[in-house]
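A.B. asks: With the sequence up front, the predicted model follows.
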Amino acid sequence: MIEEWSQKIMEMFLERMREIESVKAPNMTYGFDLLKIGAIGERAEHGVPVTEIYGTSIKFPYFDELRFVPAMIAKKPVDPLEVNTQVRIGPKAKIPLRLPTPIMATAMAYGISISKEAKKAWGKGTALAGTACNSGDAGFYLPEREQAKYYIVQYNRARYGNREEELKQADAIEIRFGQASMGPLTETVESTDIDEELARHLNLEKGQSAMRPILHPEIKEGKSLKHIVENLRKIRDDIPIGAKIAAGNIEKDLDEIIEARCDFVTIDGAGGGTAGSPKVSMDNATIPLLFAIPRAYHYLVKKGVKENISLIAVGGLRDSGDYMKALALGADAVYAGQSALIAMVYSQLQKVPMGTSPAELYLSWGKHTDKLDWEAGAQELANFIKASTMEMAMLTGLVGKKDIKDVSVEDLVCFNQDIKAATGISLAWQPSNN
């Protein structure tokens, strides 16, 4: 009896296999995962470009390909407690940013990205960790400034939160040209999504949408980045002033940044997250940090300005291992984004229905933003930064260095010939020359 049933089941299976076109689903085809299929459906249903939260779901060469080389006998390890983790951003500025950690909280815009409560947590969490947070491209936001110890204000193309009295309260100014997930592209926040408080902050009339131009007004008029920097120095000539770019024409963009005498450059690599960017640019544009950081670092060295210009990396960095690898490749500091947001709300996930995205707790339009305990979130953000900094010290001591700034590509190996060619990192199967 069992043999007969087995035979029948096998015959049914073979019959279905012969009719495979009726059972094979799109998601069984390479590259057509549920997100891809869903995006196709969104375009078909609504007839407009698709936007997505977080970073790209596409996998490309990344920091997982790199490993640190432990010091044993020939090279002696260092006690992590003896490792220096302090950094300076804008070393030539009169008042450089002096931080106890290379980890900062990345740009998050009030109202356009995250909620008022989340912004306060962003400020207080970084203050508790002794580090800096970035205002995002809605500019200066007073409730965040009141909580933050060190505050980096983005000078954005729409000039939101960029009045002179607001810029004077910054500890650094970052001129935003774009970000990894959308390059220079812009987005519009419809008036129906703007409440009275946000409209007041953005200086919008009732019923007016928030629109950001693709170019800074000065650039549109034919002026240069140098002109923008010089005007900002008339407001604050003592703090670091830098530029943020998506990783693209790195060397040519750096020429402009060097000419403008910027104090730092922030490079956003592929994988960088967002509260909502076009899927087409998120999945198809921008160079990964694995290649962008070495290009930027070596070009600044070649031009003889690396000692004057700090290099900040952001874009898809997940944890202390990634942060430390970014520094080894040439960065001076990093921004934490998605990981920091996860840390901020991790213990509060039970407040939202099972299967709900954590983003519903911190996005300005989230369905559960009222449930966020921002002070608890601030403490956990601080804990994450402190723990990650200690782990970076552990990796630094592991390779036999006493200062995180001394860790370099010589302390790494890779598994890939292309990565070796791009970064100068030794292959894991070849004898070490160090």
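C.D. replies: Now that the structure is in, tell me what you want to look at.
A.B. asks: can we go C-alpha only for contacts and neighbour counts from here?
C.D. replies: OK.
A.B. asks: measure the nearest residue to Glu42 once chain neighbours are set aside to Ala109 for me?
C.D. replies: Using Cα to Cα, 6 or more residues apart in numbering and skipping the chain neighbours, the partner closest in space to Glu42 is Val50 (6.8 Å). Counting by Cα to Cα, to the nearest Å, the gap from Val50 to Ala109 is 21 Å.
A.B. asks: So if I had to pick from these two, which one is more boxed in?
C.D. replies: Neighbours per residue (other Cα atoms under 10 Å) separate Val50 from Ala109, with Ala109 holding more: 22 against 17.
A.B. asks: so who does that one touch?
C.D. replies: Neighbour list for Ala109: Ser135, Gly136, Asp137, Ala138, Gly139 [criterion: Cα atoms under 8 Å, 6 or more residues apart in numbering].
A.B. asks: Put this next to the previous one:
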Amino acid sequence: MLKRDNDVLRRAGKMVGLSTLGAAGIYVLGRLVFKRLVTQSASKILQEPYDRNIFEAYAMTKRMNPMTTVDTNLRAESGQPVMSFGTPFPMPSFEGIRFSPAQLYRFSTPQDVEIDTALVLGKKAAKPMKLDIPILITGMAFGNGLSKQAKLAAAEAATLAGTATNCGDGPFNAWERAAAKHYIVQYGRTKFNRDPNILRQADMIEIQFGHCGWVGLGSKYAWREFTPELRKAFALKRGEDLVYHANFPEVPKPQDLGRLITDLRNLTGGVPIGVKITCGHDIERDLALILEGGADVITLDGGQATSHWSPECIHDNFSLPTVSALCRAARFLDKEKVRDRVSLLVEGGLETPGDFLKALALGADGVEIGFVALVALLHNQEFKALPYEPPAQLLWYTGRYKNKFNRKEGAKYLANYLRACVEEMRLMTRGVGKTALRDVSADDLFAIDEMSAKIANLPLHYQSSP
């Protein structure tokens, strides 16, 4: 028995020794092979001319960024305009602006004092829309954007959080209307959403002259591209293409906007009538015409806004930065003395509670979110698509994984996100010594860079208070 145990131990020792020797051999051989590969590769890079040198690929990315390289290849492949979801290029934002804390010169708000977060849109309208919070879900269309489950999740989240959702430049849907306590119907540059029975179900009408991705451009989609479900939703007859006009047929000249606003106000019994515009350098002229038309709400779509599958050349080359558009619009409305009757909403690149409250301080009555809302909707569900497909494939109407999206979870997490943002906005409002979000103002801000100071007309951090 003892002899057999000794034999087993000897064999085990030999195996351990051979394994150790083998591992050492592999280690040494691996080092030699790796060194040879590195030496050969480095020699090629350091000796071959650029026309045959693989390092030229790196040099190309220094001259042309990777996104431009990909876009160039997509244009070469298709011969068609490249579509995208927003611009990646940096613009002035809210990051250069900070709040000034209240502590002794003025006190912060005690923790037992309630902070008012309410928002009223259409302050002088016969039927104003009253929301619990000033963060709205922006217009994202069913069909040519989101799936039914994604739209329902957004509507349910808005209801849970006490805010409004928007049908976007897609069709009105009875199931979305039923899920949303506050529902904005977009009156776009096409034939759908014109039925008086639809318009009367809206809590607010938004006349959409453009958004960042289309800036008032027209488009046409062949009826064959649509499923029977979408043809019914868009009220398309067999053989009828879907046409988005560049401009409103019922507004042949700017002065006709007032007639359209009046007609919609009378038809709906006095719900707020809003106008949504992309923000160009002539923004004050556009705003003057909107005020002349008698709108209750103005929505600014800034240059950092995203949209589903819009021309990249528009995203990357048009529109004012959101913070610039907001500051100019707020100053214009103040000058015209209309803030008591006209509400101002802003969207485009607003991603954090700090962004939201800074927008309110700079003159917005409320903010709208889109992209960041989709991120919240996807919480805990991203890996149903990753790593092989983008997570948005869970949300698009044409998405490969849309049937895997859990609507109830999406609604819960988006509502949680909205609640968390509002709570953080309350904290910051206490920090500047105010008792309502709407009372936070430019007096509570300063800038940490000269561009932000000039855009928002704020003192710089190294300047003393007057």
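C.D. replies: Good, I have the coordinates. None of the values given here were measured: they were computed from a predicted structure.
A.B. asks: Got a TM-score for the two of them?
C.D. replies: The TM-score (TM-score structural alignment, normalised by the length of structure 1) is 0.93; 430 aligned residues with a Cα RMSD of 2.3 Å.
A.B. asks: picking that back up, in contact with the residue nearest to Glu42 of structure 1, which residues?
C.D. replies: Contacts of Val50 of structure 1 by Cα under 8 Å, 6+ apart are Ala39, Glu42, Arg43, Pro278, Lys279, Val280.
A.B. asks: ditto for Pro90 of structure 2
C.D. replies: Pro90 of structure 2 neighbours (Cα under 8 Å, 6+ apart): none.
A.B. asks: Distance of it relative to Lys454 of structure 2?
C.D. replies: 18 Å.
A.B. asks: ditto for Lys151 of structure 2
C.D. replies: The gap separating Lys151 of structure 2 from Lys454 of structure 2 is 39 Å, by Cα to Cα.
A.B. asks: for Arg10 of structure 2, same thing?
C.D. replies: 83 Å.
A.B. asks: cool, and Gly96 of structure 2?
C.D. replies: Per Cα to Cα, Gly96 of structure 2 is found 11 Å from Lys454 of structure 2.
A.B. asks: now do Thr72 of structure 2
C.D. replies: In terms of Cα to Cα, Thr72 of structure 2 sits 36 Å off from Lys454 of structure 2.
A.B. asks: got it, and Ala202 of structure 2?
C.D. replies: Computed as Cα to Cα, the Ala202 of structure 2 to Lys454 of structure 2 distance reads 40 Å.
A.B. asks: Give me the more crowded residue out of these two.
C.D. replies: Counted by other Cα under 10 Å, Ala202 of structure 2 and Lys454 do not tie: Ala202 has more neighbours, with 20 against 13.
A.B. asks: residue in structure 1 matching the more buried one?
C.D. replies: In structure 1, the residue matched to Ala202 of structure 2 (TM-score structural alignment) is Ala170.
A.B. asks: which SSE is its match in?
C.D. replies: Per DSSP states H and E: Ala170 of structure 1 is located in neither a helix nor a strand.
A.B. asks: Over to Leu381 of structure 1?
C.D. replies: Using DSSP H and E, Leu381 of structure 1 falls in helix 374-398.
A.B. asks: all strands in the stretch 51-200 of structure 1, in order from the N-terminus.
C.D. replies: Listed in chain order, the strands of the stretch 51-200 of structure 1 (DSSP state E, counting those that start in this stretch) span 51-52, 66-68, 87-89, 97-99, 103-107, 132-134, 150-155, 172-176, 188-189.
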